[in-house]
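K.L.:
Give me a 3D structure for the following:
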Amino acid sequence: MQQFDYIIVGQGIAGSLLAYQLIKADKQVLILNDETLPTSSAVAGGIFNPITGKNLDKTWLADTLFPFFKAFSLSLEKETHTSFYHETNLFRPYANEQQRKHFLKLTDEYDLDRYIRLVKPEAYSEIENPLGGLYTSSAGWVDVPVMLEALKQFFLQKATYQPEKFDYQALEISKNSVAYKGFKAAKIVFCEGYYASQNPYFKWLPFNPAKGETLIATIDNYSIKEIVNQGSWIIPLGDQQFRFGSTYIWNQLDWQTTDESKEAISSKIDKFLKLPYQIIDQQAGIRPTTKDRRPFLGNHPAYANVYVFNGLGTKGVSLAPYFAQEMLFFLEKQKDLMPESNIQRFYSLYSL
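P.N.:
Presented below is the predicted three-dimensional model:
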């Protein structure tokens, strides 16, 4: 029986970055990943943004997360000889005079100078911009499929990756170890994204999954390098291709694209994009969001060597590196997890 320190189930954003950090800490890791399942990571827009929402809310832990996330991403790019981190920043044109006044009031009230500056009208000719808008720095997007493929190749080179549909019935849990088929490990960590809803050990956690759809389009003569966001957003992908998004659907959790979402996104894009475009693809995924919008980290209430790292939701690309390190410290150094992320906050929901 092969011996490991950790078995990681799932090679999405959470599983990949936790496995990577464990391997860099000289731990013997086995990653089991079901390659037959569709995943939200494979179609994620990958936007990161320190200031979000209609009230210009600073992203939770932004001042800590974003410097760590940038340094980690650039280091990983260098090690894997890939390019997936794109700090293109973000422009929000005012939708109307009411929103302009609201945003200006918020920028006066809150200390946002580190991230936001005002943009004059008509700064961009390709979009409707009669009132100007807000420019947010430290924003951008991660090409998640490129990052995950680079990490998969890293894992294959280390002989730590195996395509495998996990069979929960085959997991044997003892006091000091777990066994799965021909493998044995001190600990197992489930990083299954949306599919945690089918995991008998963690399906009691209060996930609030949301389906999202995006469009891939071509636009001729569009030169804006920033992400533009006004109800829907445009991400420049390169080669005259762009991603439009996104929808949030809670009552139809499947992986099928719909005409309704295509129309919903297009109608919002049409309000501010002046140039014609052609839609060439449409994608759907299910985000592993949580009811309190905080991640799920920690160990099972009844099995001390069974863990979860999940619930990163819409901010997964910026949350994952930092919280993978927090999970590493928790697993290896017995460092306490912050209460906002520790699943102990939901232990009362668990019953044998």
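K.L.:
From here on, just use CA atoms for contacts and neighbour counts.
P.N.:
Will do.
K.L.:
So for the protein, the centremost residue is which one?
P.N.:
Gly316 (2.3 Å; C-alpha atoms, centre = their mean).
K.L.:
ok, it - contacts?
P.N.:
13-14, 46 (C-alpha atoms under 8 Å, 6 or more residues apart in numbering).
K.L.:
just to confirm, which helix or strand has it in it?
P.N.:
Secondary structure assignment for Gly316, by DSSP states H and E: helix 316-333.
K.L.:
list the buried ones in that helix?
P.N.:
Of the residues in helix 316-333, 316-328, 330-331 count as buried by neighbour count, 16 or more other C-alpha atoms under 10 Å.
K.L.:
quick check, distance from stretch 303-316 to the centre of its chain.
P.N.:
Taking the mean of its C-alpha atoms, stretch 303-316 sits 13 Å from the chain's own mean (C-alpha atoms, centre = their mean, to the nearest Å).
K.L.:
Same question for stretch 247-262.
P.N.:
18 Å.
K.L.:
go on, stretch 317-335?
P.N.:
With C-alpha atoms, centre = their mean as the basis, the mean position of stretch 317-335 lies at 15 Å from the chain mean.
K.L.:
Could you do stretch 150-162 as well?
P.N.:
The answer for stretch 150-162 is 21 Å, by C-alpha atoms, centre = their mean.
K.L.:
so where do the strands sit in the stretch 151-300 of the chain?
P.N.:
For the stretch 151-300 of the chain, strands defined by DSSP state E, counting those that start in this stretch occupy the ranges 161-163, 171-173, 178-180, 183-190, 210-219, 227-230, 232-238, 241-245, 277-287, 296-299.
K.L.:
Reformat these as TSV; add distance to Thr88 and mean neighbour count.
P.N.:
Shown next, in TSV, are the strands of the stretch 151-300 of the chain (distance: least, C-alpha to C-alpha, whole Å; neighbours: other C-alpha atoms under 10 Å):
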stretch	distance to Thr88	mean neighbour count
strand 161-163	33	16
strand 171-173	44	15
strand 178-180	44	20
strand 183-190	33	22
strand 210-219	18	22
strand 227-230	7	21
strand 232-238	9	20
strand 241-245	13	23
strand 277-287	21	19
strand 296-299	29	25
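K.L.:
Another sequence for comparison is provided below:
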Amino acid sequence: MKDFIIVGQGLAGSILAWNLMQEGCSVLIIDHFDATTSSQVAAGVYLPITGRRIVRTWMADELIPCAEDFYSSLGKFFNTDFIHQLSVLEIPDSVKVYNEWQMRKSHADTGKYIARFHAPDSFSELNCPYGAVELKPSGYVDLKKLLAHLRSYFVQNGSLKDAVFDFKHLQVSDTIRYGDIESKNIIFCEGIAAQSNPYFRHLPFQPSKGEVLTIHSELLPQDYIINKSVFVLPIGNHYFKAGSTYEWKELNNIPTEAAREKLSRQLKELIRVPFEITGHLASVRPSVKARRPFAGMRSGIPNVGIFNGLGTKGVMLSPYLSRHFVNHLLKKEKLMPEIDIAQYDDLL
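P.N.:
As a prediction, this is how the structure comes out:
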């Protein structure tokens, strides 16, 4: 009998499985590879300050050190690099916004993350008439590479079943049975598919479609992540990811010409050097209305749980919150009220 079945091998499921296995738990992941999931398509950026209001990202003081340590340690285990620490260049679009950044430098919660202010003529490749604001610690995680290494590891350890999960084969009682597999618990980490999950489909998800371009430019700087109305992320050899869009109605994985044109227009407004579009991907993020993830076991069914809804900040959230969830599962540590699905018992 397994200790845990985990449904889904995206970022949430992979890191949760890894942390459970590090605690000596027997785990079986059920997942059929799909190159268009949000974990596969996402740029994997993390940064400490976010939004037009220029506020510190929720729990940034705890999340970023944990994430950087986790991905660095995992890279050492696999003898490769998953995390790339790069400063973010925020490009103000007005004097008012630039002055707001200057004011935020003196605030205790944001000031320590503002490394320096760059003059307008610092980057000839960019259109930044009001200069640029450098943030750190920040960077990105190569999610495709990370998930591929973890998948190989899980397969080699007999911990992954490559299959589409089918609720017809699931039986829930004092134990979990899925076909001929028995387990003490099952935890769903299935991203957007949770909206069809009979146990959790009424949770307040607010999925959004995002589209990302891959571009090539010989002249763009490769030592910063650039962020204005669009982010530009260097991924090596003069290639960059650029995105992203938000769409709440047409929720599918099909790239659209409208998004391509919008991103291209935003890039041309930001970049002063030539670039070529070489790729275009789309996916649906499992975002949440309250902008906080879901974790916990279903009320009245203590062996059925969920870890989902990490949204656009999954790279930052996954290491810290998965460890927190593991401590809840194994050591009865109380879950943070912000993420505990007990707050949604009336919906479930």
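K.L.:
average offset between the helix holding Gly316 of structure 1 and structure 2?
P.N.:
Comparison of helix 316-333 of structure 1 with structure 2 after fitting gives an average deviation of 0.6 Å (mean C-alpha distance after the TM-score superposition for structure 1).
K.L.:
which residue numbers in structure 2 go with that helix?
P.N.:
Under TM-score structural alignment, helix 316-333 of structure 1 corresponds to residues 314-331 of structure 2.
K.L.:
Repeat that for stretch 75-93 of structure 1.
P.N.:
Using TM-score structural alignment, stretch 75-93 of structure 1 pairs with 73-91 in structure 2.
K.L.:
what's the first-to-last distance across the matching stretch?
P.N.:
The first and final residues of stretch 73-91 of structure 2 sit 32 Å from each other (C-alpha to C-alpha, to the nearest Å).
K.L.:
likewise stretch 36-44 of structure 2?
P.N.:
Termini of stretch 36-44 of structure 2 sit 15 Å apart (C-alpha to C-alpha).
K.L.:
Tell me the residues of structure 1 aligned with that stretch.
P.N.:
Counting by TM-score structural alignment, stretch 36-44 of structure 2 sits on residues 38-46 of structure 1.
K.L.:
Check the offset of the matching stretch from the chain's centre.
P.N.:
The mean C-alpha position of stretch 38-46 of structure 1 is separated from the chain mean by 8 Å, C-alpha atoms, centre = their mean.
K.L.:
Going by neighbour count, which residues in it are buried?
P.N.:
39-46.
K.L.:
Stretch 127-138 of structure 2 too?
P.N.:
Those would be 127-128, 130-138, for stretch 127-138 of structure 2 by 16+ other C-alpha under 10 Å.
K.L.:
so which of the residues you listed comes closest to Leu267 of structure 2?
P.N.:
When the buried residues of stretch 127-138 of structure 2 are compared for distance to Leu267 of structure 2 (C-alpha to C-alpha), Asn127 wins out at 10.0 Å.
K.L.:
For burial, what's the neighbour tally of the nearest residue to the closest one once chain neighbours are set aside?
P.N.:
Closest residue in space to Asn127 of structure 2, ignoring its immediate chain neighbours: Leu270 at 5.1 Å, by C-alpha to C-alpha, 6 or more residues apart in numbering. Applying other C-alpha atoms under 10 Å, we find 21 other residues in the vicinity of Leu270 of structure 2.
K.L.:
Now do the helices in structure 2.
P.N.:
With DSSP state H, the ranges of helices along structure 2 come out as 11-22, 38-41, 60-78, 95-104, 143-156, 257-270, 314-331.
K.L.:
nearest to Gln222 of structure 2, of those helices?
P.N.:
helix 257-270 (15.2 Å).
K.L.:
start and end residues in structure 1 for stretch 247-259 of structure 2, please.
P.N.:
By TM-score structural alignment, stretch 247-259 of structure 2 lines up with residues 249-261 in structure 1.
K.L.:
Other residues contacting the matching stretch?
P.N.:
Outside stretch 249-261 of structure 1, the residues touching it (C-alpha under 8 Å, 6+ apart) are 38, 208-213, 247, 282-286.
K.L.:
Just the terminal-to-terminal distance for stretch 132-151 of structure 1.
P.N.:
Termini of stretch 132-151 of structure 1 sit 40 Å apart (C-alpha to C-alpha).
K.L.:
actually stretch 282-300 of structure 2, sorry about that
P.N.:
The first-to-last residue distance of stretch 282-300 of structure 2 comes to 37 Å (C-alpha to C-alpha).
K.L.:
Tell me the counterpart of Lys27 of structure 1 in structure 2.
P.N.:
Counting by TM-score structural alignment, Lys27 of structure 1 lines up with Cys25 in structure 2.
K.L.:
wait, its match sits on Asp3?
P.N.:
Yes. Judged on C-alpha atoms under 8 Å, Cys25 of structure 2 makes contact with Asp3 at a distance of 6.0 Å.
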